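[1] generate a structure from the sequence data that follows.
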Amino acid sequence: MQTIIYAGDEYLTGDDIADALLAYSRALGDDERAEVVEIPVRSEDGSVITAKFLIGPASQIVSKTAIGEGPEIEDAELVARLRQLTRGLESPTSQPLEVDDRQSYDLD
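    All right, here's what the predicted structure looks like:
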């Protein structure tokens, strides 16, 4: 488990979720963009709730290992989506250019 420290508060979440959130935050900062990301966190009563984070160039976000804080919070779909978004910012790919083959070109 990881404790995310953000805007003076602490949020407990899973290792993979915290790692993916930090990586995406760094990639957004490098691209000078910001996004709101929702992740599952454990509340003080032990239930799992959703927290929203505004991450980007100005984000000051830290994570640290949390020991003995209950079962790991996991969300494989969220982690995969954050990793995909991170890769998209780090290594953008272009879409194929569609050309109308029926168009003629005068090359004189």
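[2] switch to C-alpha atoms for all contacts and neighbour counts from now on
    Will do.
[3] which other helices and strands does the helix or strand hosting residue 88 contact?
    Using DSSP states H and E, residue 88 sits within helix 76-90. Under the contact definition 3 or more Cα pairs under 8 Å, 6 or more residues apart in numbering; DSSP states H and E, helix 76-90 sits against helix 15-30.
[4] list the buried residues for the helix it packs on?
    The neighbour-count check on helix 15-30 (16 or more other Cα atoms under 10 Å) flags 15-29 as buried.
[5] please apply the same query to stretch 37-52.
    Judged by neighbour count using 16+ other Cα under 10 Å, the buried positions of stretch 37-52 are 37, 39-42.
[6] strands - which of those land there?
    Residues of those located in strands (DSSP state E): 37, 39-42.
[7] here's the other one to compare against:
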Amino acid sequence: MKHVSLGDKSLLMGDDLADTLLEYARLVGDSDGADTVTLRAIGPDGSTAEVGILLNSSTSLVVESTHSDVVPPDNSEVVEDLRERMRAITRPASAQPEERWVESEYDNTDMI
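    Next comes the predicted model:
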């Protein structure tokens, strides 16, 4: 479990999610991009909440370890989605050449 601070908000979430979110925030900031992430976390009152986070080059995110025994909400799908987004930034798909245009295949003069 890790304690994550975003502005004036404090959240508890699983280690894997917190670490992945921090790395994704760095990549988004480095690319001067922006993105949103929706996840489940434990708020200051101890309840589980769905949280939307805007990430951009101005995002200030602090991740700290805790000694909490609380079981974090399951965010395995969010972690995998963030990893896919990270791969898209670090290893973008290469451009594929288009099929060569062959005029005879598109010659429709008989339709005029």
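[8] if we can go back for a sec, give me the contact list for the helix holding residue 88 of the first structure.
    16-17, 20-21, 23-24, 27-28, 31, 39 (Cα atoms under 8 Å, 6 or more residues apart in numbering).
[9] for stretch 56-67 of the second structure, same thing?
    Outside stretch 56-67 of the second structure, the residues touching it (Cα under 8 Å, 6+ apart) are 1-7, 18-19, 22, 25, 28-30, 32-35.
[10] what's the end-to-end length of that stretch?
    Using Cα to Cα, to the nearest Å, the end-to-end distance of stretch 56-67 of the second structure comes to 30 Å.
[11] just stretch 19-38 of the second structure next, same as before
    15 Å.
[12] got it, and stretch 50-65 of the second structure?
    Using Cα to Cα, the end-to-end distance of stretch 50-65 of the second structure comes out at 21 Å.
[13] for stretch 67-86 of the second structure, same thing?
    End-to-end span of stretch 67-86 of the second structure (Cα to Cα): 29 Å.
[14] wait, which of the ones in strands among the buried residues of stretch 37-52 of the first structure is closest to residue 100 of the first structure?
    Distance to residue 100 of the first structure across these (Cα to Cα) is lowest for residue 37, with 39.5 Å.
[15] do you know how far the closest one is from residue 52 of the first structure?
    6 Å.
[16] next one: residue 1 of the first structure
    Residue 1 of the first structure is 18 Å from residue 52 of the first structure, by Cα to Cα.
[17] again, but for residue 21 of the first structure
    11 Å.
[18] next: residue 84 of the first structure.
    With Cα to Cα as the criterion, residue 84 of the first structure and residue 52 of the first structure are 19 Å apart.
[19] returning to that earlier point: need the buried residues of stretch 37-52 of the first structure in a markdown table with distance to residue 78 of the first structure, can you?
    A markdown table is the format used below for those (distance: Cα to Cα, whole Å):
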| residue | distance to residue 78 of the first structure |
| --- | --- |
| 37 | 10 |
| 39 | 8 |
| 40 | 9 |
| 41 | 13 |
| 42 | 16 |
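[20] center of the second structure, which residue is that?
    residue 82 (3.8 Å; Cα atoms, centre = their mean).
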